[in-house]
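J.: 3D, please:
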Amino acid sequence: MKLGCPLLVMLSCYILCCSLLMSHCHGIAETSKSFEDFEIEKKLKLINKPAVKIIKSISGERYGCVDFYKQPGLDHSSMKNHTFTYKMCLMSYPEGSKMKRKTHTSNKTFGHLWENGIGCPVGTVPILRVTKNALLKLKSFIANNSNPQSSWSKTYEPASSNDGHHFAVIRTKGKPKRYTGASMNVATYTPLVGPMQFSDARMHFQIGNEFMQVGWTVNPQLYHDFNSRLFVFTSSGGRGCYHLLCPNGFGMILVRQDFTPGLLAGQGDIDFAIIKDQINGNWWLMMGSSWEEIGFWPSNRFKESYGTSIEWGGEVYSPSLPSPPMGNGHYPKGSPKVDSYIRLITTVDENYKTDKSVENTERYSDHCYKVTDTLESFWTHTGHLILYGGPGCK
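T.: Predicted coordinates for the structure are as follows:
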């Protein structure tokens, strides 16, 4: 059977059109892929800044010692007219606190966290070197519902726990007040979590609809292992990010050459404080028994000028049941010798006075975890004591 000439022409045109269409679709896919690769490479270049040297933490991660003035936090457009230096420190200290102005800064405070026993050279800050695969994983991770939260919604009403987040916290109650700081001493643990879960103990400092969180966390999605690590989370302008890996530099500015968020938490307990500087309005992160300045959030990072509410306690996240253990995995029994604890909590009011009793608090937890709130003095140096934890939901 012979095909007529018109039919041959139509068949040829059909084959040609299909070929062109497939080629066009393939070209779009390639262009889209190329654009995505370009964006990833661009972000990697912004994160992995040129380094003076490369050092390793005791857990093996590679960090670049980046010039202070080239760190991600100074990429923000609002930083162009500011003159920040690595010698910056908190200029004013709350009345009634144990924080004192230091006459010198020790370079060995956090040296034990590095293979070289020192950290980076003076004038530089350690920035984690990020691979393409790690960035892609982090991008997917941050895009979902697993970012840290508070037990309050943006209107300060109790939040439901049906989104995978569970809490056992003590939080300030009543009408939002003006806070210029808060602190805690928290014991560290390493609860067993699944690959898509996290479990942490943190201080949550709310500033209007924005906030900072500091503490320790076990978070394999973020760190690619199951160790307990020190973390900082910033929520500002409707965006959230861990540590210094913030798009457009809206996160914290680091001032130390021997410390950066993400390092191992170790065993024992550690002090954290967030303090607003009365002189310039910057919010400082202080850590350690000698209250070392770690870094600061410039005053213009947040829309509001004062803190509005504060939480201390545990938070876990799991996309499905069972949820992971919190703290040491046990319900509180009434003693910090066997319970997960946060002690010595304080707040700083708008007049810059420290409140060590913090009596305007309430408990919040769901059926999976428990929390107690006490001022008992049966253990030395407890102050306002929080006991929390639990094995998780089944």
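
J.: Going by C-alpha atoms from here, please, whenever you check contacts or count neighbours.
T.: Will do.

J.: now the strands for the stretch 101-250 of the chain?
T.: Counting by DSSP state E, counting those that start in this stretch, the stretch 101-250 of the chain has strands at residues 124-128, 165-172, 179-187, 198-207, 210-218, 228-236, 239-242.

J.: Quick one: those strands as CSV, columns for distance to residue 89 too.
T.: Output for those, formatted as CSV (distance: least, Cα to Cα, whole Å):
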stretch, distance to residue 89
strand 124-128, 15
strand 165-172, 28
strand 179-187, 16
strand 198-207, 20
strand 210-218, 19
strand 228-236, 19
strand 239-242, 22
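
J.: for these, which one sits closest to residue 360?
T.: Closest approach to residue 360 among these (Cα to Cα): strand 165-172, 5.7 Å.

J.: which residues touch that closest one?
T.: Around strand 165-172, the neighbours that count as contacts under Cα atoms under 8 Å, 6 or more residues apart in numbering are 146, 149, 151, 309-318, 360-366, 368-371, 373, 386, 388-389.

J.: what sits against residue 54?
T.: Contacts were defined as Cα under 8 Å, 6+ apart; by that measure residue 54 touches 62, 63, 64, 65.

J.: let's see 6 Å
T.: For residue 54, the set of contacting residues under the criterion of Cα atoms under 6 Å, 6 or more residues apart in numbering consists of 63, 64.

J.: which residue is nearest the middle of this structure?
T.: residue 233 (2.2 Å; Cα atoms, centre = their mean).

J.: Next, count neighbours for the nearest residue to that one once chain neighbours are set aside.
T.: On the basis of Cα to Cα, 6 or more residues apart in numbering, the spatially nearest residue to residue 233 that is not a chain neighbour turns out to be residue 242, at 4.5 Å. Applying the criterion other Cα atoms under 10 Å, we find 22 residues in the vicinity of residue 242.

J.: and the closest residue in space to residue 153 that isn't next to it in sequence, how far is that from residue 293?
T.: Counting by Cα to Cα, 6+ apart, residue 153 lies nearest to residue 159, which is 5.4 Å off, once chain neighbours are set aside. With distances taken as Cα to Cα, to the nearest Å, residue 159 is found 33 Å from residue 293.

J.: Now show me the structure for the sequence below, then we'll compare the two:
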Amino acid sequence: MKYLRYATLCFSMVCNFRRSGEYGQKQNQVKSFQTEDGDIIDCVDFYQQPAFDHPLLKNHIIQMKPSSIPSDLNANPSEPDQLFQNWHKCGQCPEATIPIRRQQGNHRPRDLYHFKQRRARLNHSLDSAGDDLSEHEYATAYLGGNFHGAHATINVWQPTVSNNGEVSIGQIWVVAGPDDKVNTMEAGWRVDYDQKSKLFVYWTSDGYQSTGCHNLECPGFVQTNKKVALGSPIGGVSSYNSKQTNIGITIYKNNGNWWLKVNDQPVGYWPSSLFTYLANSATELTWGGEIYNSKIGGVHTKTQMGSGHFPSEGYGKASYFRNLQYVDLNDIFRDVEAGELGTDATKPSCYNINLQSDTSGGSGTNFYFGGPGYSDKCPK
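T.: Next up is the predicted model:
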């Protein structure tokens, strides 16, 4: 099949064969089609998805849907079957399958290492991929304690990513464990050098060393939803001083597993058996933005965070997180109080955060974040 990167005509085919997957296994590929974005979506038999190749899931009891949703979720209302990704224009996956976005060539998303509170120790250190950890920049809000989950309404943008290998994200981190063995579950949107805002998930159970991956690139995350393609572009992103697009991201524990909901859609879960420190509860929640600055030519990157505008510009111009909530150990959603949060902006002249509380306007505890990167204020 000839590859048309920006095809306007969706190309569909039925593939009644098994192909070598991207995950070192054979996948039962029921159907495939190409999208307007140039992606190829494979509809894969639910039981042949990568998760079940993980040795810790050999005798895993599958949870097809959460048994309940913690009470008092303060999410923006959305249609029960709201479809927020463009690939639906070109096809649907049959029952008993899940959509998997096929990787093109050798491209893999860059791993981002969540060391925002450990900068002093790591300013001149290298991570396992050889990156200077001081080049990971953040504008985040964080909360410590013991938790069974987190929620936020996230404003989705398509910031410019200037250099190949750089990235800009807006996400939630659910974290437990010491620095070198940290466990995390992460979800939100990210933009790579292809300049597309994509839904993603990530996890690690050993401090980003040898476990975990993005989306379904390795065994781990169990997807149950046939309407959401992890790693696929989000349609209708926000525009400056115009239409604003939000997605609700919720991670919460149910029957021992950690579920992901996007808007009203349960997408799937991370089995607790994947983790050590997150097997029971999280000890830190973080909301916000992150970029990787490769400092090409010795100057700060022009890669934008959020909308590419500073928090001070406010609604319609700056990116935001709204209705920050946590799930307590009784599985009840609680509103985060602004006074409970710490904030962290690694380079406020490049990317910043502005925390606020709206007790009457429906935004709850919220913040604007982001910035343009390289500028007169941010030369290096």
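
J.: before we move on, back to that, which one's more surrounded, residue 159 and residue 293 of the first structure?
T.: residue 293 (20 against 17).

J.: Name the helix or strand for the aligned partner of that one in the second structure, please.
T.: Across the two structures, residue 293 of the first structure finds its equivalent in residue 266 of the second structure, going by TM-score structural alignment. Element membership for residue 266 of the second structure (DSSP states H and E) is strand 265-270.

J.: Whichever helix or strand comes after that strand packs against which elements?
T.: Once the chain leaves strand 265-270 of the second structure, the next helix or strand it forms, by DSSP H and E, is strand 282-292. In terms of contacts (3 or more Cα pairs under 6 Å, 6 or more residues apart in numbering; DSSP states H and E), strand 282-292 of the second structure is packed against strand 136-147, strand 168-176.

J.: residue range for strand 282-292 of the second structure in the first structure?
T.: Strand 282-292 of the second structure corresponds to residues 307-317 in the first structure, going by TM-score structural alignment.

J.: Give me the distance from the matching stretch to the chain's centre.
T.: With Cα atoms, centre = their mean, to the nearest Å as the basis, the distance from the averaged C-alpha position of stretch 307-317 of the first structure to the chain average is 12 Å.

J.: Next: stretch 329-339 of the second structure.
T.: The offset between the C-alpha centroid of stretch 329-339 of the second structure and the centroid of the whole chain comes to 21 Å, using Cα atoms, centre = their mean.

J.: Ok, stretch 227-242 of the first structure next?
T.: The gap between where stretch 227-242 of the first structure is centred and where its chain is centred comes out at 2 Å by Cα atoms, centre = their mean.

J.: where's residue 175 of the second structure relative to residue 65 of the second structure, distance?
T.: If you measure residue 175 of the second structure against residue 65 of the second structure using Cα to Cα, the figure is 23 Å.

J.: Now do stretch 200-219 of the second structure: everything it contacts.
T.: Residues from elsewhere that reach stretch 200-219 of the second structure (Cα under 6 Å, 6+ apart): 23, 50-51, 53-54, 180-189, 230-231, 275.

J.: of the residues you listed, buried ones?
T.: Among these, those scoring as buried are 50-51, 53, 181-189, 230-231, 275 (criterion: 16 or more other Cα atoms under 10 Å).

J.: Can you say which of the contacts of strand 165-172 of the first structure are buried?
T.: With burial judged by 16+ other Cα under 10 Å, the buried subset of the contacts of strand 165-172 of the first structure is 146, 149, 151, 309-318, 363-365, 368-371, 373, 386, 388-389.

J.: among the helices and strands packed on strand 282-292 of the second structure, which is nearest residue 255 of the second structure?
T.: Ranking these by proximity to residue 255 of the second structure (Cα to Cα) places strand 136-147 first, at 14.8 Å.

J.: quick one: the closest one to strand 282-292, angle?
T.: 170 degrees (axes from the mean of the first three to the mean of the last three Cα atoms, to 10 degrees).

J.: Helices of the second structure, start to end?
T.: With DSSP state H, the ranges of helices along the second structure come out as 119-122.

J.: rewinding a little: compare the strands of the stretch 101-250 of the first structure and give me the one nearest residue 138 of the first structure.
T.: For the strands of the stretch 101-250 of the first structure, proximity to residue 138 of the first structure was assessed by Cα to Cα; strand 239-242 is nearest, at 9.9 Å.

J.: buried residues in that closest one?
T.: When neighbours are counted by 16+ other Cα under 10 Å, the buried residues of strand 239-242 of the first structure are found to be 240, 241, 242.

J.: Can you redo these as TSV, where the extra columns are distance to residue 53 of the first structure?
T.: Written out in TSV, the entries for these read as follows (distance: Cα to Cα, whole Å):
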residue	distance to residue 53 of the first structure
240	29
241	26
242	23
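
J.: Tell me the one of those nearest residue 186 of the first structure?
T.: For the buried residues of strand 239-242 of the first structure, the closest approach to residue 186 of the first structure (Cα to Cα) belongs to residue 242, at 19.5 Å.

J.: Pull the distance from stretch 170-185 of the first structure to the chain's centre.
T.: Going by Cα atoms, centre = their mean, the spacing between the C-alpha centre of stretch 170-185 of the first structure and its chain's C-alpha centre is 19 Å.

J.: Residue 246 of the second structure - how many residues pack around it?
T.: Neighbour number of residue 246 of the second structure under other Cα under 10 Å is 20.

J.: what's the counterpart of it in the first structure?
T.: Under the alignment by TM-score structural alignment, residue 246 of the second structure pairs with residue 269 in the first structure.

J.: Quick check: closest non-adjacent residue to that match.
T.: residue 187 (4.0 Å).
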